[in-house]
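**Q** Need a 3D model of the sequence below.
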Amino acid sequence: MFTGIISELGTLTVIEPEPSRDAARLTIHAPASTVDLPIGGSISVNGTCLTATSIDDGTVVVDAIGETLRRTALRALRPGAPVNLERCVPASGRFDGHLVQGHVDGTGTISRIEIHGDWRQVRIALPPGLGRYVAEKGSIALDGVSLTVTAVNEPTSASADGPDDWCEVGLIPATLSATTLGTRVVGDLVNIEVDVLAKYAARRDDYDRAAEEVAAR
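**A** I've put the predicted structure just below:
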């Protein structure tokens, strides 16, 4: 379990596609995040929960299977790319962000960036199906960064959960300097994890709606 508070900017040094396994192996330079990280321990890489399979001299190796590569923007990374890193939060730790599982729901595209002095307003085009889980002043994780949603589009019967769904977040100077979001440009992909509570609430609504339809037959 994570909080969306990035502890280190690591560097992807090697990415080895393994087509026969439908997977890829990533080597990340992460001197701070590898301290006391055990083999088999969890680490969030751009918001994706991955398992450390090898650790040596400040680097960590993780495997990304096909499902992970298809669902996240890790597939677009190249050697030399900075990555947001977070270790899983200890039970006795302080919860500064929000509940983040490291289970990426999909990728969004940065569609607009407005610069306001030293902070930025960023709009993310959401993939179909995720708009229903995003609410103004709710929480969202973008590339593993815990953020507050500042605006969402108003759904209509024609566009609900459609390709035109979007949300906006505000990025303060600390976020811009401490995470990869400070270097993102229009057109970039970002990993999205919506609030887990919103997913369960929507799932319950689906069941209730289905039960009402069955009862009405």
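**Q** Please make it C-alpha for all contacts and neighbour counts, starting now.
**A** Fine.
**Q** residue ranges of the helices in the chain, please?
**A** 66-71, 173-178, 196-216 (DSSP state H).
**Q** Export those to TSV and append columns for distance to Cys167 and mean neighbour count.
**A** Putting those into TSV (distance: least, C-alpha to C-alpha, whole Å; neighbours: other C-alpha atoms under 10 Å) gives the following:
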stretch	distance to Cys167	mean neighbour count
helix 66-71	19	15
helix 173-178	18	14
helix 196-216	15	12
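**Q** Out of those, which is closest to Leu12?
**A** Leu12 sits nearest to helix 66-71 of all the helices of the chain, at 15.2 Å, using C-alpha to C-alpha.
**Q** Can you tell me what sits against the closest one?
**A** 22-24, 74-75, 104-107 (C-alpha atoms under 8 Å, 6 or more residues apart in numbering).
**Q** so who does Leu9 touch?
**A** 30, 82-85, 178-180.
**Q** Second input sequence below; structure requested for side-by-side comparison:
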Amino acid sequence: MFTGIIEEIGTMKRIDRQGQAMVLTIGARRVLEDVKLGDSIAVNGVCLTVIAFDSAGFSVDVMPETFRRTTLERLSIGSQVNLERAMAANGRFGGHIVQGHVDATGRIASRRPEENAVVFRIEPGDPGLLKYVIPHGSITIDGISLTVVESGETHFTVSIIPHTLAETVLQHKKAGDEVNLEADVLGKYIERLLGFGGGPGGAGAAGRGGSTGKLTASMLAEHGFL
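**A** Just a heads-up that it's a prediction; the model follows:
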């Protein structure tokens, strides 16, 4: 699990491709401080497993499913990427719950200054993602935990403060560029629970005191949300 607080910007040093599989070698410093084989590091919001490392960087495998669902396939030598180590059990929760499981890619439709901030308008490649995007809720863009300003039928916007812009790859992003998107996991779990209607007991569970499939306080409490 991650928090969406970027620790450093890494640089792509080597890309080995075989079909839709890749091994990425990324130059980094801070995320190497306590790295071990098998550790998870989010690369532009994608949870990847460290398979090798040295004092100057680390390598990760990218499987075909990840290749198809993220922007990693468009990286090249010299590309800069956001990096975050998995959250330590005693760490501070600075952002929100980020799994590193990209739901869809999106396109930056525009970026514009607004006093001390920069407002990005994002159009998801899969418009179905927008049902999880609510004003003042959380969204992950290229691994960065951000707050949604406004959500429409085809887009949403986020406002980036100077510090976040300076410390992440968003500083280099422009209109037309693609980004990785991960919606808040709570909305996805609630939708999944509601989709089962009667819960573990099936359609007849409601008649035996089980869930009716409607979003009620008792239903949320039954499944641990309250």
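**Q** coming back round to it: wait, which of the contacts of helix 66-71 of the first structure is closest to Ala215 of the first structure?
**A** Asp105 (32.1 Å).
**Q** Roughly how far does the most centrally placed residue in the second structure sit from Ser145 of the second structure?
**A** The centroid of the second structure falls nearest to Glu182 when counting by C-alpha atoms, centre = their mean (3.7 Å). Noted for Glu182 of the second structure: a distance of 9 Å to Ser145 of the second structure, by C-alpha to C-alpha, to the nearest Å.
**Q** what sits in contact with each of these two?
**A** Shared contacts of Glu182 of the second structure and Ser145 (C-alpha under 8 Å, 6+ apart): 98, 139.
**Q** neighbours around the nearest residue to Ile141 of the second structure once chain neighbours are set aside, how many?
**A** Counting by C-alpha to C-alpha, 6 or more residues apart in numbering, Ile141 of the second structure lies nearest to Leu181, which is 5.0 Å off, once chain neighbours are set aside. A count of neighbours around Leu181 of the second structure, defined by other C-alpha atoms under 10 Å, yields 29.
**Q** corresponding residue for Leu181 of the second structure in the first structure?
**A** Using TM-score structural alignment, the equivalent of Leu181 of the second structure in the first structure is Ile192.
**Q** neighbouring contacts of stretch 140-160 of the second structure?
**A** The contact list for stretch 140-160 of the second structure (C-alpha under 8 Å, 6+ apart) reads 3-6, 42-46, 82-84, 95-96, 98, 100, 117-124, 127, 130, 133-139, 168, 179-184.
**Q** If any of the residues you listed are buried, put those into a PyMOL selection.
**A** Remark: buried members of these, expressed as a PyMOL selection using 16 or more other C-alpha atoms under 10 Å:
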select buried, resi 3+4+5+6+42+43+44+45+46+82+83+84+95+96+98+100+117+118+119+120+121+122+123+124+130+133+134+137+138+139+168+179+180+181+182+183+184
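**Q** Which part of the first structure matches stretch 85-94 of the second structure?
**A** The aligned range for stretch 85-94 of the second structure is 87-96, by TM-score structural alignment.
**Q** my bad, stretch 25-39 of the second structure
**A** Here stretch 25-39 of the second structure aligns to the first structure at residues 27-41, judged by TM-score structural alignment.
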